[in-house]
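1. sequence unavailable; structure follows:
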């Protein structure tokens, strides 16, 4: 009996199994390596969220989609932030966090159609980052105050969303401007633009303070100049206002 065909067949089977194991192991190594590269890169700032399509695909595979979209919780059950969601992430956010209202700061997008299909309300604004529109800020603060489960997004979730959340943190949670800027940078906002970021935030705060939006003095002397009221509002926001102010009449904050 010729055993060569049998041995050759067994050899081929073993080689096929070895190749299969090799490709499975290679795939696992590549998946783990790319996952570590994505998330370590985001942590050490050489790869910023939101991720590209390949990065998002890996994030979904390993069950960690939120960093891929620069998603974060601002106030649990009330306010969330992210970069531009796609339909898949919108479904995820709706199911996991119960998002009811989507706010875009980067204009209209096709994903807003999906948001409406999910029963969400959609507010569309189109911001620049050199000057924040005070009317939009008033609208946003009122929305954040009166609505729960809101997701605010722009394209990357770094700049426009960063400004919106920073102003919420300052005017509603008594954060300082400096702390709010550090939070923006933690979500990808450029550290090189810190001076410009500071200027834009303070300008927006001054305009809001002039209209007494969110910064409410206990009592203000009728003779107090408007710009002085603004300075007081900014001082209390930054935590630099002295509670004892005998030379300032009744223009003191609680």
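-> Perfect, thanks for sending it. What you are looking at is a predicted structure, and each value in this text was computed from that prediction instead of being measured. Residues are numbered from 1 along each chain as shown.

2. for the rest of this, base every contact and every neighbour count on C-alpha atoms.
-> Will do.

3. got a list of contacts for the host helix or strand of residue 135?
-> Residue 135 is located in helix 134-146, with elements delineated by DSSP states H and E. For helix 134-146, contacts defined as Cα atoms under 8 Å, 6 or more residues apart in numbering pick out 78-79, 125, 150, 164, 168, 204, 207-208, 213-214.

4. next: stretch 100-110.
-> With contact meaning Cα under 8 Å, 6+ apart, stretch 100-110 is reached by 94, 115, 119-127, 148-155, 160-161.

5. buried subset of the residues you listed?
-> 94, 115, 120, 122-124, 127, 148-155, 160-161 (16 or more other Cα atoms under 10 Å).

6. which of those residues fall within strands?
-> Mapping these onto strands (DSSP state E) picks out 122-124, 150-153.

7. pull the most distant pair out of those residues.
-> 124 and 150 (13.0 Å; Cα to Cα).

8. rewinding a little: mind listing what's buried in the helix holding residue 135?
-> For helix 134-146, using 16+ other Cα under 10 Å, the buried residues are 134, 137, 140-141, 144.

9. would you list those residues in CSV and tack on distance to residue 22?
-> Shown next, in CSV, are the buried residues of helix 134-146 (distance: Cα to Cα, whole Å):
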residue, distance to residue 22
134, 60
137, 56
140, 54
141, 56
144, 53
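
10. highest neighbour count among the contacts of helix 134-146?
-> Using other Cα atoms under 10 Å as the neighbour criterion, residue 150 leads those with 25 neighbours.

11. picking up where we left off before, in the contacts of helix 134-146, find the pair that's most separated.
-> Pairwise over these, using Cα to Cα, the maximum falls at 78 and 207, 25.6 Å.

12. let's have the ones in strands among the buried ones among the contacts of stretch 100-110 in TSV, adding distance to residue 73.
-> Formatted as TSV, those follow (distance: Cα to Cα, whole Å):
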residue	distance to residue 73
122	19
123	19
124	20
150	10
151	9
152	11
153	12
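
13. ok, second structure coming up, stack it against the first:
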């Protein structure tokens, strides 16, 4: 049984790794919300021009000493795109204040919005789930599906990124999900 569990875990990790390596770019709501890993300059340029992204939400926080961040900030400026930097950690639950700031910043942000973190799986999954739940009033299953293996998120209590699942579970009553 342990061998089977390890094999399944290995396949899941391989799938998640391949997904992240390819940019983990997904449409959440066509023309309104997209999610991804940190994109290369070429990938980000394509999203900004092709999808006409107007706001980027970087969940890694401002990192002016990093090449990826300088390129992202340069492209955002060149395309007159708003860049919102939120320093979330996937290894700890978000505070109510962090969630409130995210909601407030996205409420009036120009659409389409691109949300990303490093891998596009954990922090980005929670952000997309919160957007669907609080802003779009999606049903619980639809919102929570953003935190799934499909996007590279492994929702097991033994993983260091399970804090994203715990944050969503804690917030469910305030999001209107009373029967979970």
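-> Great, that's in hand. Not measured: the values here are computed from a predicted model.

14. so stretch 9-27 of structure 1 corresponds to what in structure 2?
-> The alignment of stretch 9-27 of structure 1 onto structure 2 (TM-score structural alignment) finds no residues at all.

15. mind listing the helices for structure 1?
-> 4-43, 53-61, 87-97, 111-117, 134-146, 160-173, 177-186, 194-210, 226-238 (DSSP state H).

16. deepest-packed of the ones you listed, please.
-> helix 160-173 (a mean of 22; mean count of other Cα atoms under 10 Å).

17. check which helices and strands that one sits against.
-> strand 79-82, helix 134-146, strand 150-153, helix 177-186, helix 194-210 (3 or more Cα pairs under 8 Å, 6 or more residues apart in numbering; DSSP states H and E).

18. any chance of the ones you listed in JSON lines, plus distance to residue 9 of structure 1?
-> Formatted as JSON lines, those follow (distance: least, Cα to Cα, whole Å):
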{"stretch": "strand 79-82", "distance to residue 9 of structure 1": "56"}
{"stretch": "helix 134-146", "distance to residue 9 of structure 1": "70"}
{"stretch": "strand 150-153", "distance to residue 9 of structure 1": "59"}
{"stretch": "helix 177-186", "distance to residue 9 of structure 1": "59"}
{"stretch": "helix 194-210", "distance to residue 9 of structure 1": "69"}
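
19. quick one: which of the ones you listed is nearest residue 5 of structure 1?
-> Of these, the one closest to residue 5 of structure 1 (Cα to Cα) turns out to be strand 79-82, at 61.9 Å.

20. quick one: that closest one to structure 2 mean distance?
-> Once the two are superposed, strand 79-82 of structure 1 sits an average of 1.0 Å from its aligned residues in structure 2 (mean Cα distance after the TM-score superposition for structure 1).

21. state the distance from the closest residue to residue 51 of structure 1 other than its chain neighbours to residue 57 of structure 1.
-> Spatial nearest neighbour of residue 51 of structure 1, excluding adjacent residues (Cα to Cα, 6 or more residues apart in numbering): residue 68 at 5.0 Å. Going from residue 68 of structure 1 to residue 57 of structure 1 by Cα to Cα, to the nearest Å gives 9 Å.

22. then residue 154 of structure 1?
-> Taken as Cα to Cα, the span from residue 154 of structure 1 to residue 57 of structure 1 is 21 Å.

23. re the thing from before, can you redo the helices of structure 1 as JSON lines with distance to residue 103 of structure 1?
-> Formatted as JSON lines, the helices of structure 1 follow (distance: least, Cα to Cα, whole Å):
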{"stretch": "helix 4-43", "distance to residue 103 of structure 1": "25"}
{"stretch": "helix 53-61", "distance to residue 103 of structure 1": "22"}
{"stretch": "helix 87-97", "distance to residue 103 of structure 1": "12"}
{"stretch": "helix 111-117", "distance to residue 103 of structure 1": "10"}
{"stretch": "helix 134-146", "distance to residue 103 of structure 1": "9"}
{"stretch": "helix 160-173", "distance to residue 103 of structure 1": "10"}
{"stretch": "helix 177-186", "distance to residue 103 of structure 1": "18"}
{"stretch": "helix 194-210", "distance to residue 103 of structure 1": "19"}
{"stretch": "helix 226-238", "distance to residue 103 of structure 1": "25"}
